[in-house]
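S.K.: Fold the following and give me the result.
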Amino acid sequence: MLYTNALRQLDMQDISIVLLLIENRSAKRVSEILNLSQSSISYSLKKLRHCFDDKLFESSEGAMQPTARVLAMKPYLQNIMQCINQCAIEGAGQSSVPRQWNITAPEYFEILMLPTLLQQVRSTGRNWSLSMSRLGKDLPINELLASDIDVCFGFGPGYHQRHPLLNYRSLNEDAFVCLSSVPKHQPKTALDIDEFCETPQIFPTPWLSEKNMVDGWLEKQSRRRTILTRANSYHAGVNILLAVPALIVVPEKIVATLNVSPKIKMLKPPAGFPTFTLDMIWSRERNIHSDFHQLEALIEKIKI
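M.R.: Got it, this is the predicted structure:
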């Protein structure tokens, strides 16, 4: 039984709205996350204030500041959302139709994390499928906000433009190495910037972009490298090295997966060469869904 009849007015959208307002402090942002009009947000907030006999949020310095009452309510509202989602998950577990996760990621993720993630999904008995798409030049911000893409993996720090309605988390740090089949590089352990720029290079395109962080770093030095050809994957790029004397730049942690020939020398890049992080990116609206937190927990367990 409900404590008061007024509580009968509430629905799950009202609870979603109040939780997102607590996190974002902005009715406009919440309307964008949920794809609702601001008048719908206002109407829901009016119902909530009536039901709980409290302002819940007060305008202060251009933001909606939560009252002590609504902050005290927050864990109970989160529990309601988790329980409802769990009911849906239990039902989905009895269905032959898997829960499909739409994931956008570069080849780096597919090589180092996807196999382990699939293994964990299988071992936990979840009826999930993972639908992968290749990361493009820009983050798929609109698709993330519209929930057409559940989670995206990109590079940092600062490589992609940040958006206020998205969450970002760094999962892994890595550096680059140079793999070279150029004969004069064989006695060396490292390249200087002149040697690096003058050597014909294989440009791997593990995500769809005309440039990458290496080119951005070179532009800051007023330098450019010589691109011999482009390859669709790191594996294809390394294979090309066996046919022509050239160089390819790859993340250090994937070298062990590439079956590199003894004829190819691994070299340190020029001093000051960029490093990077692999970042997980998702819409803040996902934070109220318990099944997403289950996916997030599996991803965070992966150590590379």
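
S.K.: only C-alpha atoms for contact and neighbour calcs from this point on.
M.R.: Fine.

S.K.: How about the secondary structure of D215?
M.R.: When classified by DSSP: H, G, I helix; E, B strand; the rest coil, D215 comes out as helix.

S.K.: Apart from its neighbours in sequence, what residue is nearest it?
M.R.: For D215, ignoring the flanking residues on the chain, the nearest one in space by CA to CA, 6 or more residues apart in numbering is R224 at 7.2 Å.

S.K.: quick one: contacts for the one you found?
M.R.: When contacts are counted by CA atoms under 8 Å, 6 or more residues apart in numbering, R224 touches C197, D215, L218.

S.K.: if we take those, which one ends up nearest to A297?
M.R.: Using CA to CA, the shortest approach to A297 within those belongs to D215, at 34.2 Å.

S.K.: What degree of burial does that closest one show, as a neighbour count?
M.R.: Burial measure for D215: 14 neighbouring residues, criterion other CA atoms under 10 Å.

S.K.: show me where the stretch 201-304 of the chain has strands.
M.R.: Taking DSSP state E, counting those that start in this stretch, the strands of the stretch 201-304 of the chain run over residues 226-231, 247-251, 265-267, 276-283.

S.K.: will you turn the ones you listed into CSV that also has distance to G93?
M.R.: As requested, the strands of the stretch 201-304 of the chain are arranged in CSV below (distance: least, CA to CA, whole Å):
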stretch, distance to G93
strand 226-231, 41
strand 247-251, 38
strand 265-267, 48
strand 276-283, 24
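
S.K.: for comparison, sequence B:
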Amino acid sequence: MSSKEVADLDLNLLVALHALLHDRHVSLAAKRLGMSQPAMSRALARLREVFDDALFVRVKGKMEPTARARAIAAKVDELLAEIQGLVRPTGFDPKTAVGTIRIAAPDIVSYMVVPPLIRRLAVESPGLDLEIVRWEAQWREHLESGTVDLTIGMPTGDEPNIYARPLIDNRWACVLREGHPALRTPWDIEHFAALDHLVITLGNANVGPVDMAMTKLGITRRIALRLPYPALSPLLVAETDLVLTTTSWLARKLGRHVGLVIRPPPFSLPIVRVPMVWHERSHRDPKQQWIRDLLARIADEINASEQAASSSS
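M.R.: Here you go, the predicted model:
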């Protein structure tokens, strides 16, 4: 075979030859590869031209490989296996994997996800360590550079090289201290709007889902305190007359420790779906895929628990 003929022998022809050697039938080989029968016939004709051999002959109505075809069959199998090894990701075994997974997330999301994630890693992948990184406005740059592997809780639009997957469904609850004056008045949107409110701020967003929903109703509230520390907010509510509208999960988790009263919002609020976000650079990495799937399973459990708690309240 000349150098030109080697150059003319593309990978698709070798794949077709492999299928023909396996099935010994043009139609079956075509079906295996999702090709039409005429296309497979053309591939066989090209193979015969390149190898200068019939490759297959009919014997009693069947296609039988020639001596040349039998001689190259094992080499074709070996070559295609090596090529598949080049293009397929390296296998990932969580039991033996080592390294560090870096996740950027607000503290409230970390509080929800990290405890079950640590427990699962200890059982399923004990060699993997976890590092939670403070979320910053430059999270896109951190993903691009590989400073973090993924982020949780950062909504994203349709951006190039960025992937997002819904993770946690956040429902809402209002928390007040025990003995708050508002507990002695009607719990409606007018009284609610007149209270002093604490708002958790993340990133550069000035208006959150609560205020957007109230604006649609033509009502505004007084925000007496903006705070970038979600985990601190229930402690402040317990010591003041501030009212916090937050996720029902945080309200229940922290409220039980500081003696807060939990009430549903006096108006309809949409469920906020918190995504996990990652970059194209790690999209096909087996370890990253495994971590994302593990987080998705953990989130499914959190969502199911939240839905059950919401239905029973």
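
S.K.: how far away is I200 of the second structure from P106 of the second structure?
M.R.: Going from I200 of the second structure to P106 of the second structure by CA to CA, to the nearest Å gives 11 Å.

S.K.: do V123 of the second structure as well
M.R.: 25 Å.

S.K.: higher neighbour count, these two?
M.R.: P106 (23 against 11).

S.K.: For the residue nearest to that one when sequence neighbours are not counted, list the residues it contacts.
M.R.: Distances taken as CA to CA, 6+ apart place W135 nearest to P106 of the second structure, at 5.9 Å, with adjacent residues excluded. By CA under 8 Å, 6+ apart, the residues touching W135 of the second structure are A104, A105, P106, T151.

S.K.: again, but for I141 of the first structure
M.R.: With CA under 8 Å, 6+ apart, I141 of the first structure has these contacts: H163.

S.K.: measure I264 of the first structure to V214 of the first structure for me?
M.R.: Relative to V214 of the first structure, and taking CA to CA, I264 of the first structure is found at 21 Å.

S.K.: Please disregard the earlier target; I meant C178 of the first structure.
M.R.: 12 Å.

S.K.: Compare those two (neighbour count), which wins?
M.R.: Between C178 of the first structure and V214, counting by other CA under 10 Å, C178 is the more crowded of the two (22 against 15).

S.K.: one step back: what would the strands of the stretch 201-304 of the first structure look like in CSV with mean neighbour count?
M.R.: Below are the strands of the stretch 201-304 of the first structure laid out as CSV (neighbours: other CA atoms under 10 Å):
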stretch, mean neighbour count
strand 226-231, 14
strand 247-251, 21
strand 265-267, 21
strand 276-283, 21
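
S.K.: Could I get the buried residue list for stretch 4-18 of the second structure?
M.R.: Applying a neighbour-count criterion of 16 or more other CA atoms under 10 Å, one finds L13, L14, V15, A16, L17, H18 buried in stretch 4-18 of the second structure.

S.K.: Surely the second one is within a helix?
M.R.: Yes - assignment of L14 of the second structure by three-state DSSP places it within a helix.

S.K.: How about the contacts made by it?
M.R.: L14 of the second structure neighbours (CA under 8 Å, 6+ apart): V76, L80.

S.K.: And the residue mapped onto L165 of the first structure from the second structure, how close does it get to R281 of the second structure?
M.R.: Counting by TM-score structural alignment, L165 of the first structure corresponds to N161 in the second structure. Using CA to CA, N161 of the second structure is found at 8 Å from R281 of the second structure.

S.K.: again, but for P265 of the second structure
M.R.: 41 Å.

S.K.: If you count surrounding residues, which of these two has more?
M.R.: Comparing P265 of the second structure with R281 by other CA under 10 Å, the one with more neighbours is P265, at 18 against 14.
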